[in-house]
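Engineer: Give me a model of this one.
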Amino acid sequence: MRVNELLTEGYGRLPDLVRGAVEGLSAEQLHWAPRPGANSIGWLVWHLTRVQDDHVTDLLDGAEQLWVTGDHAKRFGLEAHAHDTGYGHTPDEVEAVRPESPEALLEYFDAVFARTRTFVARLTEDELDKIVDERWDPPVSLAVRLVSILDDAVQHAGQAAYVRGLLPQ
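Structural biologist: Predicted coordinates for the structure are as follows:
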């Protein structure tokens, strides 16, 4: 198996995880949190998608985030700020993320996922050692960044599924 096939397989598991967390829920259920200040299902899926959109876009020459160029933000009650990925959100900022429906989450996720899938499918092994972020010590390679994005997404999708299991009946 080539490395791009491995990454495609890893990222390819995300759609089922995301769908399992959000399909069939109401806007109120997407916004429900197990306690004040905790992350909701909607926020968790929005955040994992925002991080992927932000980070993968950084890897694409001249591309802009789908969050900024599309009409997704208004469906979440938010402004389309490129630097707002949810990282470091306060409880009030978490509360402000209000997807109008599971479809709003899934349409944004699907668009970001399609871009990511296309990107990883064409990668060669030689490209993976390229340094993509020198702000860290050691500097971050393309391979490490892609694994980091996937790891973050899987963790947040799992958290969203867990919160779904806590929803009041």
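Engineer: going forward, measure contacts and count neighbours with C-alpha atoms only.
Structural biologist: OK.
Engineer: burial count for the nearest residue to residue 84 once chain neighbours are set aside?
Structural biologist: Leaving aside its chain neighbours, residue 84 sits nearest to residue 50 (7.9 Å; criterion: CA to CA, 6 or more residues apart in numbering). Applying other CA atoms under 10 Å, we find 25 residues neighbouring residue 50.
Engineer: Could I get the full set of helices for the protein?
Structural biologist: With DSSP state H as the criterion, the chain has helices at 3-11, 14-22, 27-31, 41-59, 66-69, 91-96, 102-121, 142-166.
Engineer: re the thing from before, these two touch, right, the residue nearest to residue 84 and residue 72?
Structural biologist: No - with contacts counted by CA atoms under 8 Å, residue 50 stays clear of residue 72, the gap being 10.8 Å.
Engineer: From residue 22, how far out is the closest residue to residue 127 other than its chain neighbours?
Structural biologist: The spatial neighbour of residue 127 that comes closest, neighbours along the chain excluded (CA to CA, 6+ apart), is residue 142 at 7.3 Å. Look at residue 142 and residue 22: by CA to CA, to the nearest Å, they are 30 Å apart.
Engineer: I have a second one here; can you model it like the first so I can compare?
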Amino acid sequence: MSSIDFMKQTLDFIHRGFKGAPDGLTDAQLHFVPDGQSHSIAWCMWHGVRIEDLFFQQLFQGKPAEWDTGGWAAKTGLPEKGFGTGQSNDDARAIHIASLDAFRSYQEKVAELSTAFLDSISEADLASRQVQMRDKTETLGESINLHLVIHLNGHRGEVNLLRGMQGFDPVLLNQGG
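Structural biologist: Okay, here's the model as predicted:
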């Protein structure tokens, strides 16, 4: 299996996890935040797809984010600006997905765009293309693995913890999750 195929397979797993995250939940359960410095399942879903959109569209390709071009803030009822990184606990707790159907359409579009990008690059691109991350530079492969494969899978695990805290089964049970 090539590195690109592995990344596509892993992102597909993460996408399926986030897609199934709200299954069987009420709006209140989707937005439940336990005591302490935690997030809701809705926040994890929003943050995950926004990060993926920003990295694949803006950082890797220099294109506008799908969030902006597709008018998704208005469609989903989510904040127009921001993506969760550096957000205060109060701001994170205020994240509320008003239209889950519209949000799922955004998730599907971002997944489609991410796959299209991965289909357009080569194994050599992963090692040779450079991505500027504030004050450091990473290879494209490092950036995809660190900020998308590993980071997003961590939030997928957080979703399963939050589902379990509320008495629900985890998503992708017995499928590596």
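Engineer: follow-up on the earlier one: deepest-packed of the helices of the first structure, please.
Structural biologist: Sort these by mean neighbour count, taking mean count of other CA atoms under 10 Å, and helix 41-59 sits at the top with a mean of 24.
Engineer: Quick check: buried residues in stretch 122-129 of the first structure?
Structural biologist: By 16 or more other CA atoms under 10 Å, the buried positions in stretch 122-129 of the first structure come out as residue 128.
Engineer: picking up where we left off before, turn the helices of the first structure into JSON lines, including distance to residue 84 of the first structure.
Structural biologist: Converted to JSON lines, the helices of the first structure look like this (distance: least, CA to CA, whole Å):
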{"stretch": "helix 3-11", "distance to residue 84 of the first structure": "22"}
{"stretch": "helix 14-22", "distance to residue 84 of the first structure": "20"}
{"stretch": "helix 27-31", "distance to residue 84 of the first structure": "18"}
{"stretch": "helix 41-59", "distance to residue 84 of the first structure": "8"}
{"stretch": "helix 66-69", "distance to residue 84 of the first structure": "10"}
{"stretch": "helix 91-96", "distance to residue 84 of the first structure": "10"}
{"stretch": "helix 102-121", "distance to residue 84 of the first structure": "15"}
{"stretch": "helix 142-166", "distance to residue 84 of the first structure": "16"}
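Engineer: Can you say which of these is nearest to residue 76 of the first structure?
Structural biologist: In terms of CA to CA, the element of the helices of the first structure nearest to residue 76 of the first structure is helix 102-121, at 7.6 Å.
Engineer: Comparing the closest one with the second structure, how large is the average distance?
Structural biologist: Compared with the second structure after the fit, helix 102-121 of the first structure shows a mean deviation of 1.7 Å (mean CA distance after the TM-score superposition for the first structure).
Engineer: Just list the residues touching the residue nearest to residue 25 of the first structure when sequence neighbours are not counted, thanks.
Structural biologist: Once flanking residues are discounted, residue 25 of the first structure sits nearest to residue 102: 6.5 Å by CA to CA, 6+ apart. If you count contacts by CA atoms under 8 Å, 6 or more residues apart in numbering, residue 102 of the first structure has them with 22-27, 30.
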